[in-house]
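In: sharing a sequence plus its predicted fold:
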Amino acid sequence: MLLLALVGACQPSGPSGPPPAGKAEVGTITLQPTSVPRTMELPGRIIALATAEIRPQVNGIVRKIAFKEGRVVKAGDVLYELEDAKFKAAYAAAAAAVKKAEAATAGAQTAFDRYSKLGESNAVAAQTVDDSRSTLLQAEASEEAARADLETARINLENATIRAPIDGLIGVSSVSVGALVTENQTAALATIRQIDPINVDLVDSSANLLRIREDVDSGRLGQDLGKPPAVRLTLENGKAYAETGVVSLAEPVVSETTGTFTLRATFPNSQRILLPGMFVQASVDLGTLNNAFLVPQRAVTRGDDGVATIYVVSAANKAETKRITTAGTSGNNWIVTDGASPGDRLIVDGFQKVSAGADVVPVEATIDEDGVVDQDLKAESGK
C-alpha cells in the first residue's frame, strides 16, 4: 500500500492530464496584424541596353580590321578600313568639277554685270541681258550640283573607314581581311552591345497587376511614389546578384495572346556578370503591405473551389472556419489581407482531426523558421 501511494504521488495531475473526452487537443498561435514587405517574384531575361549591328555603307575590299574581338570599343573608334583608292579618286574628280563650275559661274557673272550696265543705256538689246541672266543661273545651278557631288564623294571616302556608332562590347567579326563587302548588306560585319548598365525584361500577368493596383488604391500597400521600385536578381546558379536595380519601364500594353505585360529593370554591370540572353529570377520591391497577417502555410487549406480557409478557436473553444484572401508569401507564411482578425487563435496543428463546430482544447504553440510546430502542453491543456 505504501508503494502504491508513492507511485500515485509521482504521477502528474491537474493541467497536464489528458483532454476531456470528446475534445481534440489542437496547437494554436495568436494572430496580430503587422506590416509585411511586399515583393513580386518574376522570371526575367537579360537584354543589352543598346545593340548596333555594323554594316558597310559602300562597296569595297576589307584592308584592315582595327579592333580586337570581345573587347570594349568607344563610339568613333575605327573598326574596319576598306580599300579607298577609288573613293579618293572620285573625291578629287568631284573637287575639280567644283572648281570648273566656279569658273563658269564667275564668267557668267561678269558677262551678266557687263550686259546689265550696257542695257541701262540701251547699248544692247534687252534679250541679250535676259540671255546673260539665264546663263548665270544655269552656271550657279551647275556649281551647286558639283558641290553636291563633292559632298557625296567625301561621304563615300569617309564611309570607307567604318567606325563604332556606340560604346559597348564588340563581338566576333564575320569577315576577314580581303573580304568583299557590299553597301547595306544583310549580314552584319560585327555587333556591338552596351551591357553596363544592362536591362532585364520581366513578365507578369495582368491579373496580378490589377491586384497590386487594388492594394495601392485601398491604402494597404504603402509605397514611395517618387522612387522607382527596387529589384534584386537571383542568377541561374542560385546565387544572388550583388547589385540592386530599379524598374525603368512598364510596357503600357497587355499581350493579346498571353495576357501578360512587361516590366524592364536596369542594373549596373561593371563586372560583366550579366550577359544578354541569360535567364534570371527577379524580386521586385513593391513597398510595405500594412495591416496584414502572416499565416503559416501549414495552417491553410484549399477546397475544390480553390478558396483558402483556416481553422480558428472561438471564445467557446470551438473550431471555426474562415475564408481568407492571400497576397503572396513571406518565408513559410501566407500573407493574408482579408478574412483574419486581430486576436484570432489560429489552429496550426491538429486541425486535420477536427471539423467546424467541434469542441477543442487549445494549446499554445510556436512555429520555427522551417514551419515545425513546438507546443507547450502545460500551457492550456486544462482549459
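Out: Structure's in. What do you need?

In: going by C-alpha atoms from here, please, whenever you check contacts or count neighbours.
Out: OK.

In: Glu256: how many residues sit nearby?
Out: 8 (other C-alpha atoms under 10 Å).

In: that one and Leu202, how far apart?
Out: Per C-alpha to C-alpha, to the nearest Å, Glu256 is found 17 Å from Leu202.

In: Asp217 sits in which helix or strand?
Out: According to DSSP states H and E, Asp217 maps onto helix 206-218.

In: now do that helix: everything it contacts.
Out: With C-alpha atoms under 8 Å, 6 or more residues apart in numbering as the test, helix 206-218 has contacts from 221-223, 254, 259-261.

In: what's the neighbour count on the closest residue to Ser35 other than its chain neighbours?
Out: Distance criterion C-alpha to C-alpha, 6 or more residues apart in numbering; nearest residue to Ser35, sequence neighbours excluded, is Asn290 at 4.5 Å. Using other C-alpha under 10 Å, Asn290 has 18 other residues around it.

In: ditto for Ala365
Out: Here the number of neighbours of Ala365 (other C-alpha under 10 Å) works out to 20.

In: and it, that's in a helix?
Out: No - under DSSP: H, G, I helix; E, B strand; the rest coil, Ala365 falls outside any helix and is assigned strand.

In: centroid-nearest residue for this protein?
Out: Centroid check for the chain by C-alpha atoms, centre = their mean gives Arg264 as the closest residue, at 2.2 Å.

In: can you say which helix or strand has that residue in it?
Out: strand 260-267.

In: quick check: angle from that strand to helix 206-218?
Out: 70 degrees (axes from the mean of the first three to the mean of the last three C-alpha atoms, to 10 degrees).

In: same for strand 260-267, what does it pack against?
Out: Where contact means 3 or more C-alpha pairs under 8 Å, 6 or more residues apart in numbering; DSSP states H and E, strand 260-267 is packed against strand 198-205, strand 245-250.

In: pick the most deeply packed of these.
Out: strand 198-205 (a mean of 22; mean count of other C-alpha atoms under 10 Å).

In: tell me where the stretch 251-383 of the chain has helices.
Out: 377-380 (DSSP state H, counting those that start in this stretch).

In: want to compare, so here's the second one:
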Amino acid sequence: MIAPLRTLALTCAVAVALAACKQPEQQTPPPPEVGVIDAKPQTLPLQRELVGRLSPYRSSDVRARVPGVLLKRVYQEGSEVKQGQTLFLIDPAPLRAELNASEAQLASARATYANAKVAADRARSLAPQAYVSKADLDNAESTERTAQAAVKQAEAAVSSSRISLGYAEVTAPISGVAGKQQVTEGALVGQGDTTLLTTVDQLDPLYVNFSLSVDELSQLRAAQAKGALALSGDGKATVQVKLADGSTYGEDGTLDFSSTTVDPTTGAVSLRALLPNPDRILLPGAFVSFQATLGERNNAYLVPQPALLRDATGGYLMVVGADGKVIRRNVRTEGAQGGNWLVTDGLQPGDKVVVAGTQKVKEGAPATAKPWTPDQAAAGGQAPAAAGDAKAAPAPQEQAPADQAAPASDSTKQ
C-alpha cells in the first residue's frame, strides 16, 4: 500500500515540476505600418544641370586698313557704339595727296583720249576718199582705244584712292560695346599689317556654349526613337541660367546649334544656346551654371528620395503588393527633380511605393500600407512607421537611402 502511494506522489511532483517549467507562448508581432504613395506615370520635363561659358553673339576686330599716324580716339571706351560710327581718326594728309595725284592722272588720261578720238574721227572721215591709207586709219583707231583704256585705269586709281581716304575714319563694323583702345594716339598703324585698334562685341543676345557626353546624347536620341522622349511644345530645348546669388536669370535661352562631330579630346558634343541679355547683366567669357530642358519624358514617375534604396546590384524600391506583402522593384533613375527621383523604368502604374518605414520591411514579409504625404515629412511625422524609423537601428549597408549612397545624377537599371 505504501508503494502505490509513493508512485502517486512522485507522479504528482513530476507534473507540478513540468507545469512550473512550461513558458507561455510568444505572440506574433503585427505587420509594420509604412507610409506609401501610389505610382502614377507622368509626362515630365527632361532637365539637366550643366555648366557653360558665355560668348558674344558677334565679335568684330576693328583694325587700321591704311597706313598712317593715329590722330584721335573718338569713342568712349566700354560704351555702346552703332554700326558705322567713327571710332578713330588716322592722319588723312598723305591719303588726300594720293587722291589728288590720281585725279590729275585721270585728267591727263581724259585729255589724251580726247586728242586720240579727234585724230581717229578725222581718219575715219577721210578714209572713204582714200585721203589716208589703211595703215594710218588703223594706227589712229588703235591710239584711241589705248587712250580710252588709260582713262578707265585712271578712274579705277581715283576710286581706290578715294576708298583709302575713307579708311582714314575708322568706323564700327557692327553695333555693340567697344572695348579698350589697343594703340595710343601718335602711333604709326597699318604699316605692313592691319593693326588691331579695338574690339566691338554685341552683348544682346549672348551665346551659351556647353557640351554633352556622346553617351548621354546617344541615350537621349534612343529614348526619343522609342517614344519615351519628345521635344517640348515649341520643338526647342530651353536653358535657365543661375546667377551667382543663386537666383534664376529672368530670360530663358533656346538651343540653336548642335555639333555633328565628337571632340576626340573630351568625347563630348558641343552645343550652343541663344540667351537674351537686354540689360547687359551677363558678360561674355564668364562661366554659368544652368538648367537645360531638353524635352519631355513620357511615362515617368516621381518618387520621393527616401524611397530609393541601393545595394550592390543597383537601385530599387520596396512596394506593398495587393496581397499586403512587400515586393522589390529594380528601377532606373534619370536624376532628381525638386527633391524627387525621376524613375523611368521598373515601376508599374498603381504600385504602392514605400516611402516611410523602408528599414522595417523585408521582401516577402507583410506590411500595412498607410498614405504618405510630403506634409507629413515636413512635420517630422512621415507616417506611423516614420517614428519607429528614427528609433530603429541603422539600416544595413545594402539598404542605405539613395541620397546618401549615390549622387542624384546616377542612373541604374537591373
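Out: The structure has been received and is ready for your questions. The structure displayed is predicted, hence computed values, not measured ones.

In: care to give me the TM-score?
Out: Put the two chains on top of each other and the TM-score (TM-score structural alignment, normalised by the length of the first structure) is 0.85; 359 aligned residues with a C-alpha RMSD of 2.5 Å.

In: re the thing from before, nearest to Val313 of the first structure, out of the helices and strands packed on strand 260-267 of the first structure?
Out: Ranking these by their distance to Val313 of the first structure (criterion: C-alpha to C-alpha) puts strand 198-205 first, at 36.7 Å.

In: relative to the second structure, which residues correspond to the closest one?
Out: Mapping strand 198-205 of the first structure onto the second structure (TM-score structural alignment) gives residues 206-213.

In: what's the average distance of the matching stretch to the first structure?
Out: Its matched residues in the first structure lie on average 1.7 Å from stretch 206-213 of the second structure after superposition (mean C-alpha distance after the TM-score superposition for the first structure).

In: contact partners for the residue nearest to Ser35 of the first structure?
Out: With contact set as C-alpha under 8 Å, 6+ apart, Asn290 of the first structure has these partners: 34-36, 219-222.

In: what's the ChimeraX syntax to select whichever of these are buried?
Out: Applying 16 or more other C-alpha atoms under 10 Å to these, the buried members can be selected in ChimeraX as follows:
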select :35,36,220,221,222
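
In: tell me which of the contacts of Asn290 of the first structure fall in strands.
Out: Among these, the members falling in strands (DSSP state E) are 34-36, 221-222.

In: distance to Lys117 of the first structure added to the residues you listed, as a markdown table?
Out: Formatted as a markdown table, these follow (distance: C-alpha to C-alpha, whole Å):
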| residue | distance to Lys117 of the first structure |
| --- | --- |
| Thr34 | 98 |
| Ser35 | 95 |
| Val36 | 94 |
| Leu221 | 87 |
| Gly222 | 86 |
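
In: which one of those residues is nearest Glu140 of the first structure?
Out: Minimum distance to Glu140 of the first structure across these is 71.1 Å, recorded for Gly222 (C-alpha to C-alpha).

In: look up how far Arg193 of the first structure lies from the closest one.
Out: Look at Gly222 of the first structure and Arg193 of the first structure: by C-alpha to C-alpha, they are 38 Å apart.

In: again with Ile212 of the first structure
Out: The gap separating Ile212 of the first structure from Arg193 of the first structure is 34 Å, by C-alpha to C-alpha.

In: neighbour-wise, which of the two wins?
Out: Neighbour tally, Ile212 of the first structure and Arg193, criterion other C-alpha under 10 Å: the higher count belongs to Arg193, 23 against 18.

In: mind listing what the more buried one touches?
Out: Taking C-alpha under 8 Å, 6+ apart as the criterion, Arg193 of the first structure is in contact with 48-52, 167-170.

In: about what we covered before: most neighbours, which of the contacts of helix 206-218 of the first structure?
Out: Result: Leu221 is most packed of those (other C-alpha under 10 Å), 23 neighbours.

In: now check the second structure for the residue matching it.
Out: Aligned counterpart of Leu221 of the first structure in the second structure: Leu229 (TM-score structural alignment).

In: nearest residue to that match in space, please, no chain neighbours.
Out: Arg297 (4.7 Å).

In: so what's the residue count around that neighbour?
Out: Counted with other C-alpha under 10 Å, residues neighbouring Arg297 of the second structure total 25.

In: quick check: the corresponding residue of the first structure for it vs Glu41 of the first structure, distance?
Out: In the first structure, Arg297 of the second structure lines up with Leu289, judged by TM-score structural alignment. As judged by C-alpha to C-alpha, Leu289 of the first structure and Glu41 of the first structure stand 16 Å apart.

In: cool, and Leu286 of the first structure?
Out: 11 Å.

In: of those two, which one has the most company?
Out: Leu286 (20 against 17).

In: aligned to Val320 of the second structure, what sits in the first structure?
Out: So, by TM-score structural alignment, Val320 of the second structure is matched to Val313.
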